[in-house]
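Colleague: Fold the following, please.
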Amino acid sequence: MNQLPPAAALPGPATVSSRPLRVIVGLSGASGAAIGLRVLERLAASGRVETHLVVSRAAERTLAAEVGPDALARALALANVHHDHCDIGASIASGSFPVAGMIVAPCSMHTLCAIAYGQLGNLLVRAADVQLKERRRLVLIARESPLHLGHLRAMAQVTEYGAIVAPPVPAFYLRPPDIAAIIDQIALRAIGLLGLGLDEIAPLAWQGEMETDLAATAGE
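Modeller: Next up, the predicted model:
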């Protein structure tokens, strides 16, 4: 779990264009911290996105436990702008600050429920709430299992508000060779859900091989 694909092909924050796409990336304290780190790596490598990072205190601990002691430093180095989790006066706390959307990866049930019920006590939740009120895309990589009824109701509520709840489910049909490939696929899928038009980092798509296999074996 501590190893992601080689970082050599995924550099730090590139110099983005004069009119970059801005994306907020939030990391909360659920398991799956490597997904958020991979989202940052992929967006940085595109060279077309200005990333604004918010990391909760719990996420700092999870990054260290699941990815390694240097994981937080890696995340901060990848982001173009880092906002303190407690800074509710940051630029991304206002709807007047234009961004293309936000990904929370991973999104703990604590954070998801706070978004669902308007408990805006920190910048991560406030920024997510801003996406909803401004009718921008908010992708929540919700991490918990099993789910009780309160979790499900909160997930339904944020969906009604306009958020996209996307649990980190592997695309097994792509036959990922290792956990790094699974992390990459989930990260790419999350980015794809923002609809940014970044074809160079588009998620892998199903090409219908199964249909071909079924047609070849029909009648056997």
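Colleague: contacts and neighbour counts: CA atoms only from here.
Modeller: Will do.
Colleague: tell me which residues of the helix or strand hosting Leu63 are tucked away?
Modeller: Counting by DSSP states H and E, the element that carries Leu63 is helix 57-66. Of all the residues in helix 57-66, those buried under the rule 16 or more other CA atoms under 10 Å are Ala59, Glu60, Arg61, Thr62, Leu63, Ala64, Glu66.
Colleague: Here is the second sequence; please produce its structure so I can put it next to the first one:
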Amino acid sequence: MKKIVVAITGASGTIYGLRLLKALKANPAVQTHLIMTKWAWENLAIEHTGYTKQGVLDLADEVYNERNMGAAVASGSFLHDGMVIVPASMKTIASIATGMGDTLVGRAADVTLKERRPLLIVPRESPFNQIHLENMLKLSKMGVEIIPPIPAFYNNPQTIDDIINHNTMKLLDHLHIENQLSQRWQGINQAHQS
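Modeller: I've put the predicted structure just below:
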């Protein structure tokens, strides 16, 4: 069974994290470990996600308080197959890039890095300033996969759900979890080009 750590921070776009949890929950071969920050819980209501607190808790196998520095995911001896921070606030990214580890999200990410396990970060900010870019570049050089939720249009999305599903598909792909959440690029038929 794969174990995936999912952290949802206070950046806008809580639905991206919830959709990932929902997709992982649907896979019986995956166990999820959720860390949700105080501001992520606030965004749950502000962004009208349609989820209640209990609905979110039901999506995860294990849930940790962001202040619980003694949680299983705070230790390198806790074996997992990857961590996804979705959405990731710039504060969280800065904390990880400087190794602060002052919250459970930061500590779990630090442990993921030191144990050389996959760490995926979905930054939710625009435009990026130089500090944001430098922090993401620093993390990228350490092997972190930076996957912003930028929509694709080759699949002709008709709804916001289509856009969210496409990003979730990418995250699952990078975690090496098979899925068919969104239409994949099939190439261009040369016969139709002028």
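Colleague: The helix holding Leu63 of structure 1 maps to which residues in structure 2?
Modeller: Alignment note (TM-score structural alignment): helix 57-66 of structure 1 is matched to residues 38-47 of structure 2.
Colleague: Now do the matching stretch: distance to the chain's middle.
Modeller: The chain centroid and the centroid of stretch 38-47 of structure 2 are separated by 16 Å, computed with CA atoms, centre = their mean, to the nearest Å.
Colleague: which residues are contacting that stretch?
Modeller: The contact list for stretch 38-47 of structure 2 (CA atoms under 8 Å, 6 or more residues apart in numbering) reads Ile8, Thr9, Gly10, Ala11, Ser12, Gly13, Thr14, Tyr51, Thr52, Lys53, Glu66.
Colleague: got a list of what the residue nearest the centre of structure 2 touches?
Modeller: Residue closest to the average C-alpha location in structure 2 (CA atoms, centre = their mean): Val86, at 2.9 Å. Counting by CA under 8 Å, 6+ apart, Val86 of structure 2 makes contact with Val6, Ala7, Ile8, Thr9, Thr14, Tyr16, Gly17, Ile121, Val122, Pro123.
Colleague: Where does it sit: helix, strand or coil?
Modeller: strand (DSSP: H, G, I helix; E, B strand; the rest coil).
Colleague: can you give me the strands in structure 2?
Modeller: 2-8, 30-36, 62-65, 83-88, 119-123, 145-146 (DSSP state E).
Colleague: just so I know, which of those strands lies nearest Glu178 of structure 2?
Modeller: Among the strands of structure 2, the nearest to Glu178 of structure 2 by CA to CA is strand 30-36 (11.2 Å).
Colleague: how big's the offset between that closest one and structure 1?
Modeller: With mean CA distance after the TM-score superposition for structure 1, strand 30-36 of structure 2 departs from structure 1 by a mean of 0.3 Å once superposed.
Colleague: elements contacting that strand?
Modeller: Strand 30-36 of structure 2 sits against strand 2-8, helix 14-25, strand 62-65, with contacts defined as 3 or more CA pairs under 8 Å, 6 or more residues apart in numbering; DSSP states H and E.
Colleague: now with 6 Å?
Modeller: strand 2-8, strand 62-65 (3 or more CA pairs under 6 Å, 6 or more residues apart in numbering; DSSP states H and E).
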